[in-house]
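**Student:** Here is a sequence together with a model predicted from it:
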Amino acid sequence: MAERNRKEETKYEQIHFRVSKKEKEIIEENARKCDLSVGEFLRQCGVGITPKSHEHLERINDLIHINADLGRLGGLLKLWLTDDLKVSYYQKSGIVRLLREIELNRLQLEDVLEKILNT
């Protein structure tokens, strides 16, 4: 049965069409960015799949790491805040401001990540 499904999935059909030189260059560049052959890139586009470029995925990965770093920073800050002696050297309003800034940065990263994923 599995052998039969493999034969049914074999690609026999061809589609021929013409594009301008500029369109061909754009298609090849977009395929390269997605690390796909031109044929696979066009096949995915044609069946409704939006290929994701590796550059796009690398930016997402960068944002994930930044968000993780912010989480670790928040954890370290929390650990620092549990030491009354260290906290007594700083104004509490400054600490609260720092916590708000960390949270705002985290929320901004989250928004950017969501926009990237939805494009």
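**Tutor:** That came in fine, so what should we check first? Numbers count the residues shown, from 1 in each chain.
**Student:** Going by C-alpha atoms from here, please, whenever you check contacts or count neighbours.
**Tutor:** OK.
**Student:** all helices of this structure, in order?
**Tutor:** 2-9, 21-33, 38-46, 54-81, 84-88, 92-117 (DSSP state H).
**Student:** Can you check what angle separates the third one from helix 21-33?
**Tutor:** Angular relation of helix 38-46 and helix 21-33 on a 0 to 180 degree scale: 90 degrees, by axes from the mean of the first three to the mean of the last three CA atoms, to 10 degrees.
**Student:** For helix 38-46, name the packing helices and strands.
**Tutor:** helix 21-33 (3 or more CA pairs under 8 Å, 6 or more residues apart in numbering; DSSP states H and E).
**Student:** got the angle for the helix it packs on vs helix 54-81?
**Tutor:** Going by the same axes, to 10 degrees, helix 21-33 makes 40 degrees with helix 54-81.
**Student:** second one coming, line it up with the first:
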Amino acid sequence: MSAARYLREVSQGYHISGVVDYEQVRELARINGDLGRLGGLLKLWLTDDVRTAQFGQSTILAVLSKIEATQEEMGKVMTKIVMPRSEL
């Protein structure tokens, strides 16, 4: 919506509804936290931290796979963040 249209509709008393789905924003924040934790685990392993000495290749590959799946999940949620204009 253009700024002129927005100002015209507000001045005429029309209710302007938001286009952001706050539930999806909350879900996106949760997913972002998950990505941060997984990234932290990967960083510990890459820095040869003593706490990750027992991590084998399969564990690291599982973490990388989980990061990729979480990124895909984040992408799906991001497409739902802004509701289609037909719902306004």
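**Tutor:** Everything's here; your move. It should be emphasised that the depicted structure is a prediction, and the values quoted were computed from it without experimental measurement.
**Student:** Any idea what the TM-score comes out to?
**Tutor:** Scored against TM-score structural alignment, normalised by the length of the second structure, the superposed chains reach a TM-score of 0.58; 74 aligned residues with a CA RMSD of 2.8 Å.
**Student:** re the thing from before, could you dump the helices of the first structure to CSV with mean neighbour count?
**Tutor:** Output for these, formatted as CSV (neighbours: other CA atoms under 10 Å):
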stretch, mean neighbour count
helix 2-9, 8
helix 21-33, 14
helix 38-46, 14
helix 54-81, 14
helix 84-88, 10
helix 92-117, 13
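**Student:** and the aligned residue in the second structure for Tyr90 of the first structure, what is it in contact with?
**Tutor:** Using TM-score structural alignment, the partner of Tyr90 of the first structure in the second structure is Phe55. By CA atoms under 8 Å, 6 or more residues apart in numbering, the contact list for Phe55 of the second structure reads Trp45.
**Student:** The one 5 residues further on now?
**Tutor:** Ile60 of the second structure makes contact with Leu42 under the criterion CA under 8 Å, 6+ apart.
**Student:** what's the answer for the one 3 residues further on, then?
**Tutor:** Under the criterion of CA under 8 Å, 6+ apart, the contact partners of Val63 of the second structure comprise Leu38, Leu41, Leu42.
**Student:** Does Ile31 of the second structure touch Gly75 like I think?
**Tutor:** No: Ile31 of the second structure is beyond contact range of Gly75, at 10.1 Å (criterion: CA atoms under 8 Å).
**Student:** what residue is smack in the middle of the second structure?
**Tutor:** With distances taken as CA atoms, centre = their mean, the residue of the second structure nearest its centroid is Leu28 (3.4 Å).
**Student:** Aligned to it, what sits in the first structure?
**Tutor:** Per TM-score structural alignment, Leu28 of the second structure is aligned with Ile64.
**Student:** Against Glu72 of the second structure, how distant is the residue in the second structure sticking out farthest from the centre?
**Tutor:** Of all residues in the second structure, Gln12 has its C-alpha farthest from the mean position, at 36.3 Å, by CA atoms, centre = their mean. According to CA to CA, to the nearest Å, Gln12 of the second structure and Glu72 of the second structure sit 42 Å apart.
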